[in-house]
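Chemist: Using only what follows, build the 3D model:
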Amino acid sequence: MIEVVKLLLEKGAQVDVLDNDGWTPLHVAARNDNDAIIRLLMEYWADPYITCDDNLTPLAYAVRHDQRLAVKALVECGADCNIGSPGEFTALSLAARHGYSGTLELLIELGANIELLDARGESPLITAANYGHLKTAEILLQKGAHVNWEDYDGWTPLAIAARRGYGELVRLLLERGADQSIKKKQGASCSFSVIHRAICVGHVDVVRQLSDATDGQKPPMDTLGRSPLCFAVSHGRHAVVKLLLERESYQASLQDIYGSTPLGIAIRIGYESVARLLFNATKPSLDAGDLLGKSLRWWLSTVATPSMQELFDNLEKGADDTGSESDGNDEGGGMRAHCDICLMRIMRDQPRYHCDACLEADFDACVRCIELGEVLR
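Modeler: Here you go, the predicted structure:
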């Protein structure tokens, strides 16, 4: 085959001729992992930066399909491994995306920049975290990749791995010094820590690892002063609530900027098994007031469901069956449309007050809270 290609080139065949799909001979050689033909074509000045209809250069195509002989030949013959396909991934980010650890190591040996960002502002390590490729991430960290690099949206590798529930990857990043106190910013007025992000999607094992790594430090708060436990309550994450109460029970008494405790939030939202857990952990006075001037007893009598009211009647009498704490039937899918002050759900046909300047233009307040005189603090 190579003799035929060489003969055609010697007779004047156009080295960068395109087929109907925009493929050059160099693309075809890369697809077939034919390093000998790649080297021959490059001797005749084949252009390694022409993109096919899929917007891939020959090098990008070779990386995408884990063709290591082609990758090595292209780079050794002059293709710059730090130039990606226009508007797309770099060669190293492509390898990280697909988890091709061997190709990734080869590219690094050939001079690929481990911190070079792709068109979306992602470093190769962030890309590896996005797709959960543990071995790829480990190689990048061994080669010196910045463990706390943030993409254009403020996501770190640890925040991404935690959100997606990649427990082994979270463990690796923490071992390599990832800082979980770095917050992903939501506009100018709200930010969430790594553990808040993991709680949002209910990754209990990841929350456990992150909690272990804090070593008794004060828990991170979001902009509204809500602790990880408070966040778990508001999202109906029964298993996470139970975990945090076992490890950091003091969080149950922490108030947000409106004076609400996790128990008050559970009562208002209607999460009975979570409320039972919190009550039994703290034994609070139901007459203690929040910054809205209302007590837990007032919220129970005003907005709580009949079954929640019955639960607390029994709890105060000591007659509730605490064995049902483990039922976990409050496990939710996250917050729906809600008031950002009291966290109660706002139905589609209910009036609300909306602020375009707060919480990335996503702050809503129910009529009750506004009438009680509350605003975003």
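Chemist: okay, CA-based contacts and neighbour counts for the rest of this
Modeler: Noted.
Chemist: outside of the host helix or strand of Arg197, which residues touch it?
Modeler: In the assignment (DSSP states H and E), Arg197 maps to helix 194-200. Defining contact as Cα atoms under 8 Å, 6 or more residues apart in numbering, one finds that helix 194-200 is touched by 158-159, 162-165, 180-184, 204, 206-207, 210-211, 228, 231-232, 235, 237, 240, 334.
Chemist: ranges for the strands of the protein?
Modeler: 184-186, 190-192, 352-355, 363-366 (DSSP state E).
Chemist: Turn these into CSV, including mean neighbour count.
Modeler: CSV is the format used below for the strands of the chain (neighbours: other Cα atoms under 10 Å):
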stretch, mean neighbour count
strand 184-186, 17
strand 190-192, 19
strand 352-355, 14
strand 363-366, 21
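Chemist: how close does the residue nearest to Ser326 when sequence neighbours are not counted get to Thr322?
Modeler: Distances taken as Cα to Cα, 6 or more residues apart in numbering place Ser273 nearest to Ser326, at 7.7 Å, with adjacent residues excluded. With distances taken as Cα to Cα, to the nearest Å, Ser273 is found 9 Å from Thr322.
Chemist: Now the second one, please; I'll put the structures next to each other:
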Amino acid sequence: MSKISPLVAAILNDQYDLATLLLRYNAKVDQIGPLNRTALHESAFLGLENFVYLLLESGANPNASDIKQKTPLALAAQNGHLNVVEVLIQKGAHVWCESESGTILFDAAASGNPDIISLLLDHGADPNVPLYSGHLPIHRVAYHGHILALEHLIPVTKLNAVKESGMSPLHSAAAGGHAQCVEMLLKAGYDPNFMLHPRVRRNYDDERRSALFFAVSNNDLQCTRLLLDAGAMVNQDPMNCLQVALRQGNYELINTLLKSGANVNYYSRVNTNHFPSALQYALKDEVMLRMILNHGYDVKRCFDCPYGDSSHDYPPWTNSVIKDMVFCEVITVAWLKHLSAQVVRIMLDYTDHVSFCTKLKDTLEEQKQWPEICHIQRNARSLKHLCRLQIREHLSRLRLRAPVFISFLPLPPRLKDYLRYKEYDVFSQGSNA
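Modeler: Presented below is the predicted three-dimensional model:
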């Protein structure tokens, strides 16, 4: 392993006069030390402009490469040392050099210094050279939230280079949680529905595609709203964005997605139940439960048990059992059965008469809500409730997913509210309280 030279030791200890003396007595200005770095590398890394100038005047090579192929310019740029970058460029440092971590412009994107970015671009640095992973400098500044640097890179980054990278800087900005960057990119014309290329998606277990998914995964309401307002489609990812929001329990985020048409009747790709998967995250929370029911959740699937009044005898453990777990099996497990009657009672607000299989009925009979459930089941539902069910049925669940459809109906506001189950909108009632 190379030892630190006296010249580098003088620099690291900020001994300018000693460094000058060593150079006067013919100290090797480009002597290689640890990591194959020269004295100029160390000075540039630390941003020591006076030492950099001294070394260059003494004949130091401005384009020497260390063990990772980084030049002094790359080290100065990545650490945001503008004055050192200026001196190195003036003395012949190449702006187009590449190291294991990418171009010098990509290194500069880490610090996000807009003046360094601008200087490198003015001297011919190419913003469209990707890292081996496909990332461009614009992706890096967007992820780190360097808004001024992003402003410099947007006009010079080619859309074809972005497409070839397989990811949009919107993905990066949303992943980093930087709403200002998201907004700037949207205003610049970046597509909110640009999907990750399959080779990029493979890096994520959930195979996410959209920038919206990154925002929702971060529980980031501001970025989510910006993307949705710009036209981001809400049901494009293999794992539904609504599922992520429900799992996090963020009411505002859930409400925002629902009002933008999130599909409440999605089925999870893993361990698919016989009923839409959104319910499993809302069983313990009436606010979330009412939110999905108000937006057209298919309640009937929950009472669609193939065993009915007969004994619930199951076949041996097979894939078909895992993929088609019925509601009565889920809600009657030991740690959920105490919720069963409350959940069923709420569901009855969104249905006509339903039939209970023996397994579900046996569990419900043990709960305090059972008399009320029996009363509802024995008596005819009100005509206005039945009319509401019929109208909502004719609207179809696709239209119920986007509440704006109901607003276009030629009906009085109070009737529209009734169709939307406004009296059961616990979330809005709590927000206005």
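Chemist: TM-score of the superposed pair?
Modeler: Once the chains are laid over each other, their TM-score by TM-score structural alignment, normalised by the length of structure 1 reads 0.67; 318 aligned residues with a Cα RMSD of 4.4 Å.
Chemist: Of the contacts of helix 194-200 of structure 1, grab the buried ones for ChimeraX.
Modeler: Remark: buried members of these, expressed as a ChimeraX selection using 16 or more other Cα atoms under 10 Å:
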select :158,159,162,163,164,165,180,182,183,184,204,206,207,210,211,228,231,232,235,237,240,334
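Chemist: Looking at the contacts of helix 194-200 of structure 1, which are in helices?
Modeler: 158-159, 162-164, 204, 206-207, 210-211, 228, 231-232, 240 (DSSP state H).
Chemist: and which of the residues you listed is nearest His146 of structure 1?
Modeler: Nearest to His146 of structure 1 out of these is Leu158 (Cα to Cα; 11.5 Å).
Chemist: what sits against the aligned residue in structure 2 for that closest one?
Modeler: Mapped onto structure 2 by TM-score structural alignment, Leu158 of structure 1 lines up with Leu170. Neighbour list for Leu170 of structure 2: 142, 181-182, 185-186, 190, 192, 211 [criterion: Cα under 8 Å, 6+ apart].
Chemist: those helices in the stretch 201-350 of structure 2, which residues are they?
Modeler: Per DSSP state H, counting those that start in this stretch, the stretch 201-350 of structure 2 carries helices over the ranges 211-217, 221-229, 241-248, 251-259, 286-294, 319-323, 327-331, 340-347.
Chemist: so which of these is the most packed in?
Modeler: Ranked by mean neighbour count, the helices of the stretch 201-350 of structure 2 are led by helix 211-217 with a mean of 26 (mean count of other Cα atoms under 10 Å).
Chemist: And that helix, how far out from the chain middle?
Modeler: 3 Å (Cα atoms, centre = their mean, to the nearest Å).
Chemist: Met221 of structure 1 and Gln309 of structure 1, how far apart?
Modeler: 30 Å.
Chemist: which one of the helices of the stretch 201-350 of structure 2 lies closest to Asn160 of structure 2?
Modeler: Here helix 211-217 is closest among the helices of the stretch 201-350 of structure 2 (Cα to Cα), at 18.4 Å.
Chemist: Give the aligned range of that closest one in structure 1.
Modeler: With TM-score structural alignment as the criterion, helix 211-217 of structure 2 aligns to 194-200.
Chemist: what's the mean deviation for the matching stretch versus structure 2?
Modeler: Average distance, stretch 194-200 of structure 1 versus aligned residues of structure 2 after superposition (mean Cα distance after the TM-score superposition for structure 1): 2.1 Å.
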